[in-house]
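Student: Kindly return the folded structure for what I paste below:
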Amino acid sequence: MKVNGKKRAVRSVVFLLVAAAAMFAIAPYLLFDPAYSRVKLNPALPFHYPLLLIHIFASFLALAVGWIQFIPGLRTNFLRLHRLVGRIYLGCIAAGGITGLAVGMYTESYIRQLAFLALAVLWLITGWKGYRTIRRGEVRDHQIWMLRSYAVTLVAATARLVTPLCLLAYMALQGAPDGGVKAAIAPVLEANIWVGLVLNVLLCEWLFVRRVR
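Tutor: Presented below is the predicted three-dimensional model:
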């Protein structure tokens, strides 16, 4: 009982941290005002902000509903609900992934551009594999690919959670820049997405995928 209680406590803390990071990420876009965009908008792409909004909200919805499909017993006891959640989740991935490719192509920073494009491609591939495997009746492979897909989905939250650690690592490796902490933020925000992606993939494979196999 104590072990189960600890597991629930850990899950609750993780859930709250992810929820807080997700709300922080989406908050400026709830105003529907380009002036508050955290992503620098490229004037060469007239629909940059609308595409960014679709990407942000699709990603947020995928993050919000994706975990439901992993609830123990949902597939066996509430198959219709499981399928509905899966369809909503995969629909969000399609919308978020395609718009993510467009947004990534017009991102100013080269490193962030590569990060956006890599995430979008991985998101679309893992989502497609999750869809194809269940259509073929390959339930175990479907579970594995959906776990991998949600690991990619969580990068948006993980990248923000690891930002303080990335900042400390930057200070330790590069030293304090002339402009202080503010001057270190820009390079840190170019690295945190990659750190979040690698961390999520490793944890997913180690903690979850190997158990399903």
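Student: okay, CA-based contacts and neighbour counts for the rest of this
Tutor: Fine.
Student: What is the burial count for Pro34?
Tutor: 17 (other C-alpha atoms under 10 Å).
Student: The structure of the following sequence is requested for comparison with the preceding one:
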Amino acid sequence: MAARPTRSTWSTGWVPFALVALVLVPAIAGSLRLVELSGGPLLLPANPRMTVSPVPVVVHIISAVTYATLGAFQFSSRLRRRRPGWHRMAGRVLVVLGLAVAFSALWMTLFYPRQPGTGELAYVFRLAFGSSMAASITLGFAAIRRRDIAGHRAWMTRAYALALGAGTQVFTQGIGGAVFGASELTTDLSLGAGWVINLAVAEYVIRRYRSRGTIRATAKVGSS
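Tutor: Below you'll find the predicted structure:
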């Protein structure tokens, strides 16, 4: 009988690639901004806030793109199961990158001049969700240190969802502007909607994992 084909031990499924696709537009925009800040041609609308003090935005872009790309593969159950060493090593790197993303975002919010077209609400959103991302990473790291895998997974999922806010905001800002017109309030609410939508999806994923774990535990008890 012919041997059944086996999946590669590096097979990851479709989820990581869908997550990477979500941040493709912000990643391209960030890369073009890096080209400008490194002395290249102006490929995006000028942003004097960044050119005056480029270090925080460079840290933010590089950390965010790497975090979003590498972090996507942490959601591959196949990869976690077959390459646990890789998962742990990548996780340590992601803690550093994620904190760099969160703290650079907070620094820019606090010390850069306010982005044109945004108001007080966007300022509050950026402080709240940036702080929440840093807190989620810290709590996730603490959870895995005490072997709380469910807690670790939940907090790291929330942190990653917040990091992907820029990807979802491409859609919420486009839809918000088309439906309600261009205004400061529309922009602020569209930005907030991106983070809220991602957190809602994250909570759905977390609850789904927990329900699966409960079903498996019940099945084991029933079969014993």
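Student: Can you tell me what sits against the helix or strand where Val13 of the first structure lies?
Tutor: Taking DSSP states H and E as the criterion, the element that holds Val13 of the first structure is helix 2-26. Identification of contacts with helix 2-26 of the first structure by C-alpha atoms under 8 Å, 6 or more residues apart in numbering yields 56-57, 60, 154, 156-158, 160-161.
Student: What is the nearest of those residues to Phe70 of the first structure?
Tutor: Minimum distance to Phe70 of the first structure across the contacts of helix 2-26 of the first structure is 14.1 Å, recorded for Leu154 (C-alpha to C-alpha).
Student: how about the closest one, what's its partner in the second structure?
Tutor: Using TM-score structural alignment as the criterion, Leu154 of the first structure maps onto Leu164 of the second structure.
Student: Distance-wise, check that match relative to Arg146 of the second structure.
Tutor: Distance, Leu164 of the second structure to Arg146 of the second structure, by C-alpha to C-alpha, to the nearest Å: 27 Å.
Student: quick one: which of these two has more around it?
Tutor: Using other C-alpha under 10 Å as the criterion, Leu164 of the second structure and Arg146 rank with Leu164 on top: 23 against 10.
Student: At the geometric centre of the second structure, which residue sits there?
Tutor: Centroid-nearest residue in the second structure: Ala163, 2.6 Å away (criterion: C-alpha atoms, centre = their mean).
Student: Next up, the contacts around that residue.
Tutor: 64, 68, 98, 101, 133.
Student: how near is it to Leu199 of the second structure?
Tutor: Ala163 of the second structure is 10 Å from Leu199 of the second structure, by C-alpha to C-alpha.
Student: do the same with Leu44 of the second structure
Tutor: 29 Å.
Student: Then Ala29 of the second structure?
Tutor: Using C-alpha to C-alpha, we find Ala29 of the second structure at a distance of 23 Å from Leu199 of the second structure.
Student: Look at the two and report which has more neighbours.
Tutor: Shown here are Ala29 of the second structure and Leu199; by other C-alpha under 10 Å, Leu199 has more neighbours (20 against 14).
Student: so how far is Ser211 of the second structure from the more buried one?
Tutor: Leu199 of the second structure is 18 Å from Ser211 of the second structure, by C-alpha to C-alpha.
Student: Check Gly177 of the second structure too.
Tutor: The value you get for Gly177 of the second structure to Ser211 of the second structure, if C-alpha to C-alpha is used, is 38 Å.
Student: Same drill for these two, tell me which one is more crowded.
Tutor: Ranked by neighbour count (other C-alpha under 10 Å), Gly177 of the second structure and Ser211 place Gly177 first, with 15 against 12.
Student: what's the counterpart of that one in the first structure?
Tutor: Checking TM-score structural alignment: Gly177 of the second structure goes with Leu167.
Student: The nearest residue to that match once chain neighbours are set aside: what's it in contact with?
Tutor: The spatially closest residue to Leu167 of the first structure, leaving aside those adjacent along the chain, is Val188, at 6.0 Å (C-alpha to C-alpha, 6 or more residues apart in numbering). With contact set as C-alpha under 8 Å, 6+ apart, Val188 of the first structure has these partners: 163, 166-167, 170.
Student: residues near the aligned residue in the second structure for Ile54 of the first structure, how many?
Tutor: In the second structure, Ile54 of the first structure lines up with Val59, judged by TM-score structural alignment. Val59 of the second structure: 16 surrounding residues under other C-alpha under 10 Å.
Student: Over to Pro45 of the second structure?
Tutor: 7.
Student: That one: what secondary structure?
Tutor: Counting by DSSP: H, G, I helix; E, B strand; the rest coil, the backbone at Pro45 of the second structure sits in coil.
Student: Quick check: the gap between it and Val170 of the second structure.
Tutor: In terms of C-alpha to C-alpha, Pro45 of the second structure sits 16 Å off from Val170 of the second structure.
Student: What of Ser77 of the second structure?
Tutor: For Ser77 of the second structure relative to Val170 of the second structure (C-alpha to C-alpha), the value is 28 Å.
Student: before we move on, what about Ala21 of the second structure?
Tutor: Relative to Val170 of the second structure, and taking C-alpha to C-alpha, Ala21 of the second structure is found at 12 Å.
Student: Which one's more surrounded, those two?
Tutor: Val170 (17 against 13).
Student: which ones are touching that one?
Tutor: 25-26.
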